[in-house]
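Trainee: Requesting a structural model of the entry that follows:
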Amino acid sequence: MKKKLAAAVLSFSIIFTLGAASASADSKMDKVIDSAIGTKYVSGGVSTNGFDCSGFTMYVFNKIGIKLPHQSGSQYQMGTAIAKDEMRPGDLVFFNTSGKGVSHVGIYVGEGKFAHASSSRGVTISSLSESYYVNRYVGAKRIMSTDAYKEVAADSEDNDDVQ
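Mentor: Sure, this is the predicted structure:
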């Protein structure tokens, strides 16, 4: 009897867990970013054979139907400037890593983190609170309209809350 009960509880917990996971499916943008994690850094790279920072953002946005130029400074000229506390997934975050203005870009993914092509680690997720990025942060830009955000960057359960 205990084995049957244990098997039933285990089966129920697996079904419950799988059901819960599918209810919070990643957005289209999350899936594109996740598929690129670990890709090596290549200067000038724009594909899963290797990315530079703006090549990575250009690739991700192209996969969701938005064209970006291949240069972080040019991407910085696009969109609407937004405050750090107003960022939502899909916003671009910019840094001055060279001492000569905007030289690095990533995609905000929520919870204080951003995806980017790091010259030392390849495509990775980093925290905006790491001192390296805090000291070099330039700003954030919103490229996507609210409708585009709802379609490609918001998790399915969050769509009803977006204004």
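
Trainee: only C-alpha atoms for contact and neighbour calcs from this point on.
Mentor: Noted.

Trainee: burial count for the closest residue to Tyr59 other than its chain neighbours?
Mentor: Closest residue to Tyr59 apart from its sequence neighbours, by CA to CA, 6 or more residues apart in numbering: Val46 at 6.3 Å. Each residue near Val46 was counted by other CA atoms under 10 Å, and the total is 20.

Trainee: Report the buried residues of the biggest helix by length in the chain.
Mentor: Criterion DSSP state H: the longest helix present in the chain is helix 2-23. Taking 16 or more other CA atoms under 10 Å as the basis for neighbour counts, none of the residues of helix 2-23 comes out buried.

Trainee: Show the secondary-structure elements that whatever helix or strand Asn62 lives in is packed against.
Mentor: In the assignment (DSSP states H and E), Asn62 maps to helix 53-63. Using 3 or more CA pairs under 8 Å, 6 or more residues apart in numbering; DSSP states H and E as the contact criterion, the elements in contact with helix 53-63 are helix 28-36, strand 46-47, helix 72-76, strand 104-110, strand 113-118.

Trainee: Now do the last one against strand 104-110, angle only.
Mentor: So that's strand 113-118. Taking axes from the mean of the first three to the mean of the last three CA atoms, to 10 degrees, one finds that strand 113-118 is oriented at 150 degrees with respect to strand 104-110.

Trainee: what does strand 113-118 contact?
Mentor: The contact list for strand 113-118, computed with CA atoms under 8 Å, 6 or more residues apart in numbering, reads 33, 40-41, 51-53, 56-57, 93, 105-109, 122-128.

Trainee: Please provide the structure for the following sequence as well, for comparison with the first:
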Amino acid sequence: MDVSDLNPNNGRQSAPFDPASHGWVSIADDGFIGLVGPIWQKSTESGMRFAFLSDSKHHNRRGVVHGGMIMTFADRALGMTARHHTGNKPHATIQLDVQFLDAVQIGEFIESRAEVVRQTRSLIFMKADLIVGTRVVAAANGIWKILVRE
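Mentor: Take a look at the predicted model:
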């Protein structure tokens, strides 16, 4: 079941969304992501998906989700997608571009639809749409360096 199936008003929820009750699993992280997360993951037919549930700690001065949190999430979701694609090899972000398309309200569940565009021996080119329900709220493109070679 997709989040958009649960949100008839295009992603804006009247009741708090519970990711765990819809098959999402929280990723444990005691580093920076532990401070701003949790980040959630879900295995689907098309691969791993990643998401986060925006909370009051994510707001900016306008009361919507801070762009820095959206960029942090894009970096983590694309990086985890690259890592999954390469059989868990470590990576480092060498470029990340994010375009903000719509404000994300506190309480909304943001998913990443990430994909590998191209892979060379040492680089992975990625792109993703970040969505709330059916709304695309940001687009991201980036390049990841594979740190371990075969």
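
Trainee: For the two chains, what TM-score is obtained?
Mentor: Overall, the chain-to-chain superposition scores 0.27 on the TM-score scale (TM-score structural alignment, normalised by the length of structure 2); 74 aligned residues with a CA RMSD of 5.2 Å.

Trainee: could I get the helices and strands packed on helix 53-63 of structure 1 as CSV with distance to Lys150 of structure 1?
Mentor: Putting the helices and strands packed on helix 53-63 of structure 1 into CSV (distance: least, CA to CA, whole Å) gives the following:
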stretch, distance to Lys150 of structure 1
helix 28-36, 10
strand 46-47, 26
helix 72-76, 21
strand 104-110, 14
strand 113-118, 19
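
Trainee: can you tell which of those is closest to Ala20 of structure 1?
Mentor: Taking CA to CA as the measure, these were each checked against Ala20 of structure 1, and helix 28-36 came out nearest at 17.7 Å.

Trainee: now the closest one against helix 53-63, angle please.
Mentor: Helix 28-36 of structure 1 runs at 130 degrees relative to helix 53-63, counting by the same axes, to 10 degrees.

Trainee: What are the buried residues along helix 28-36 of structure 1?
Mentor: Neighbour-count burial for helix 28-36 of structure 1 flags 28-30, 32-33, 36 (criterion: 16+ other CA under 10 Å).

Trainee: in the strand or helix carrying Tyr132 of structure 1, what's buried?
Mentor: Here Tyr132 of structure 1 is covered by helix 131-134, with elements defined by DSSP H and E. By 16+ other CA under 10 Å, the buried positions in helix 131-134 of structure 1 come out as Tyr133.

Trainee: right, and Met29 of structure 1 touches Val152 too?
Mentor: Yes: using CA atoms under 8 Å, Met29 of structure 1 is in contact with Val152, at 5.7 Å.

Trainee: quick check: longest helix of structure 2.
Mentor: Using DSSP H to assign secondary structure, the helix with the most residues in structure 2 is helix 67-85.

Trainee: Tell me which other helices or strands that one touches.
Mentor: Right, helix 67-85 of structure 2 is packed against strand 47-53, strand 91-100, strand 109-119, strand 123-132, strand 135-146 by 3+ CA pairs under 8 Å, 6+ apart.

Trainee: quick one: the shortest one to strand 109-119, angle?
Mentor: Meaning strand 47-53 of structure 2. 140 degrees.

Trainee: quick one: buried residues of strand 47-53 of structure 2?
Mentor: Those would be 48-53, for strand 47-53 of structure 2 by 16+ other CA under 10 Å.

Trainee: Among the residues you listed, which one sits closest to Val116 of structure 2?
Mentor: For the buried residues of strand 47-53 of structure 2, the minimum distance to Val116 of structure 2 (CA to CA) is 12.0 Å, reached by Met48.

Trainee: What sits closest to the closest one if chain neighbours are left out?
Mentor: The spatial neighbour of Met48 of structure 2 that comes closest, neighbours along the chain excluded (CA to CA, 6+ apart), is Lys42 at 5.7 Å.

Trainee: cool, and Tyr137 of structure 1?
Mentor: Closest residue to Tyr137 of structure 1 in three dimensions, ignoring its sequence neighbours and counting by CA to CA, 6+ apart: Phe95, at 4.5 Å.

Trainee: isn't that neighbour right next to Ala140, touching?
Mentor: No: no contact is recorded between Phe95 of structure 1 and Ala140 when judged using CA under 8 Å, the distance being 9.2 Å.

Trainee: which SSE is Ala81 of structure 1 in?
Mentor: If you go by DSSP H and E, Ala81 of structure 1 is part of strand 80-82.
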